[in-house]
Structure formats: structure tokens, C-alpha cells
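J.: Model the structure of this input:
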Amino acid sequence: MSVSIIRRVASPKKVLTAAAVAAATAGMALSAAPAQAATGSASSAQAIAHRMIPDAAQFAAFSKIVSHESGWNPSATNGSSGAYGLVQALPGSKMASAGSDWKTNPATQIKWGLDYMNSRYGSPTAAWSFWQANGWY
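T.: Predicted coordinates for the structure are as follows:
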């Protein structure tokens, strides 16, 4: 839908208000972007993860978690808890152990998330099983 069509349907303020209400209803938070824009899009973050997790079952489980947690948005921020990034680390600064560029680099976030899943659950597939049972990991 083009911007001109949106403007004909409703004022930009109403569109943004509707988007904020829809996001809040879905449990998402609209927030300002971090000081630096995230590197790459969701598809490039997925490609990075696929290279880092060559096993198909482990990648699929990791992907399901990240899809639910952040929609593959490296700058996703939970307005309630402050969880941040692809894997919604809480606090997000925990990911600094994987690299100083944790706020903007999907590869750093993926490395941290994979290490977390392996150390806490044994694997991404085990983390996904836990997520399915509990709605979080």
C-alpha cells in the first residue's frame, strides 16, 4: 500500500496510532531505533544464522525461537522487560560477552544466543522444546 493511499484513508497520526495499538495488542513495543542502525535485514540475519548453525534441525529450532522472540529484528526491544535483540537477552548487555558490537551486529547476537541455548538447554532443539512448553526460554 503506498503512502498516498494511506494518507487518503487516514491521517498519518491516525495510522501511527492504529499501528501502536495493534503492536501493543500483539505484545510488541514500538521504540526508537538504537543510536546505530542494525546491520542487515531479517533475511540477512537468517542467512548469517544458517551459516553459523549448519545442522538443519538445530537451525530450524533456533529460527523458530528467534521468529517468536523478535521476528528476526536485531534491534527488537521489549518495552516491558527491556529484553533486546534477536534472542531477547535480558538484559541485552549480556550479549557483550560475545562482542562489543552486540547492539548492532546480528552475528554477535546469534553467537551469544546459540551459546546460551547450548549451555542452558544443551541445544537449540532442546531450547525450542522448553519454549513450546513454557512460552519462553
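J.: rest of the way, CA atoms for contacts and neighbours
T.: Will do.
J.: Which stretches in the chain count as helices?
T.: According to DSSP state H, the chain carries its helices in the segments 3-9, 12-25, 42-52, 56-70, 106-121, 124-134.
J.: And these: which comes nearest residue 80?
T.: Nearest to residue 80, of all the helices of the chain, is helix 12-25, at 10.6 Å by Cα to Cα.
J.: ok so, going back, is it possible to export the helices of the chain to a markdown table including mean neighbour count and distance to residue 92?
T.: Listed next are the helices of the chain as a markdown table, based on neighbours: other Cα atoms under 10 Å; distance: least, Cα to Cα, whole Å:
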| stretch | mean neighbour count | distance to residue 92 |
| --- | --- | --- |
| helix 3-9 | 10 | 34 |
| helix 12-25 | 13 | 21 |
| helix 42-52 | 16 | 17 |
| helix 56-70 | 19 | 13 |
| helix 106-121 | 20 | 9 |
| helix 124-134 | 17 | 19 |
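J.: and for comparison, fold this next one:
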Amino acid sequence: MSVSILRRIATPKKALTGIAVAAATAGMALSAAPAHAASGASPSQAQAIAKKMIPDAAQYNAFSKIVQHESGWDIDATNPSSGAYGLVQALPGNKMATAGSDWKTNAQTQIKWGLDYMKSRYGSPVGAWNFWQANGWY
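T.: Predicted coordinates for the structure are as follows:
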């Protein structure tokens, strides 16, 4: 075989190897990223779900302010120091299983649990927000 034929064969192999390495690297980068796409709702979807579940504007606004402060409407939010989880930062997060087994990935389940918690402890989301304003937590 001549050198020119070997170069023609080697060049496509190098290109294919480079593409394979790039694809593998991209795959590793994607698998290392947070799994937000696998979760049940984006922040705007979670807000829309909450609006449907909380028809009273004052109660929704209070709930929304708490959730914005606690998780930024990220259903996967996890507090690295306490382990609190989800939209309403339940501690421990698995408490929300009382509202549904899909508590890790379902915004509606997290909202339901959060509303029940706020009603039982503070009377309403407005009561929870008043407490949050005074204490920086609820």
C-alpha cells in the first residue's frame, strides 16, 4: 500500500474517533447534569398548578411568596445543609409521601402537602406567610 492510501484511510478513522470521543464526553456531561427534565413540572408549570389548586388570590399570593423564597418553584430543590426538599422544603422530604407516592416528582403532590401543612400549622397560606415574614422561615 502506498502512503497516500494509508493517509486516506487513517484520516477518516481519526475523524470518527474524534466524533466518538466527543459524543462520549457529551453523554457523560449530560448524565452528570441535574435531572430537571425528568421531574414533573417546570417552575411556570408548578405555578399554574398551584393557581388552579388555590383559587383565592390572597392565599395563592401568600403561598407563592413562600415557595419563591424556599425553592424558587423548583420541585427538585434540596437544601444542602438540612436536606429539606421540594417546592415547600419539607423536612424530611419524604413527609410529603402522605400526599402521594410521587412526592419527589409531582408538583401537585408537593403543593397539596404544603397546603395541608400550612393549614394545619398556621391556619392558611396567609398565616404561614405572616409567620415567615416575622421569622424568615415557616
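J.: Drop the TM-score for these two in here.
T.: The TM-score (TM-score structural alignment, normalised by the length of structure 1) is 0.75; 107 aligned residues with a Cα RMSD of 1.8 Å.
J.: still on that earlier bit, between the helices of structure 1, which gets nearest to residue 93 of structure 1?
T.: Among the helices of structure 1, helix 106-121 comes nearest to residue 93 of structure 1, with 10.5 Å by Cα to Cα.
J.: And residue 83 of structure 1, what's its match in structure 2?
T.: Residue correspondence, TM-score structural alignment: residue 83 of structure 1 in this structure matches residue 84 in structure 2.
J.: for that match, what are its contacts?
T.: Contacts of residue 84 of structure 2 were listed using Cα atoms under 8 Å, 6 or more residues apart in numbering, and they are 78, 90, 91, 92, 93.
J.: measure it to residue 48 of structure 2 for me?
T.: Relative to residue 48 of structure 2, residue 84 of structure 2 is positioned 23 Å away (Cα to Cα, to the nearest Å).
J.: Tell me how far the match of residue 83 of structure 1 lies from residue 18 of structure 2.
T.: Noted for residue 84 of structure 2: a distance of 43 Å to residue 18 of structure 2, by Cα to Cα.
J.: still on that earlier bit, got the helices of structure 1 as TSV, with distance to residue 36 of structure 1 columns?
T.: Rendered in TSV, the data for the helices of structure 1 read as follows (distance: least, Cα to Cα, whole Å):
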stretch	distance to residue 36 of structure 1
helix 3-9	26
helix 12-25	23
helix 42-52	16
helix 56-70	18
helix 106-121	13
helix 124-134	29
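J.: These: which one's closest to residue 99 of structure 1?
T.: Residue 99 of structure 1 sits nearest to helix 106-121 of all those, at 5.9 Å, using Cα to Cα.
J.: That closest one - contacts with which helices or strands?
T.: Here helix 106-121 of structure 1 touches helix 42-52, helix 124-134, going by 3 or more Cα pairs under 8 Å, 6 or more residues apart in numbering; DSSP states H and E.
J.: that older thread, quick one: contacts for the closest residue in space to the match of residue 83 of structure 1 that isn't next to it in sequence?
T.: The spatial neighbour of residue 84 of structure 2 that comes closest, neighbours along the chain excluded (Cα to Cα, 6 or more residues apart in numbering), is residue 91 at 4.5 Å. Residue 91 of structure 2 sits next to 82, 83, 84, 85 when contact means Cα under 8 Å, 6+ apart.
J.: Tell me which of those persist in structure 1.
T.: The subset of those whose aligned counterparts are also in contact in structure 1, taking both residues aligned by TM-score structural alignment, their matches' Cα atoms under 8 Å, comprises 82, 83, 84, 85.
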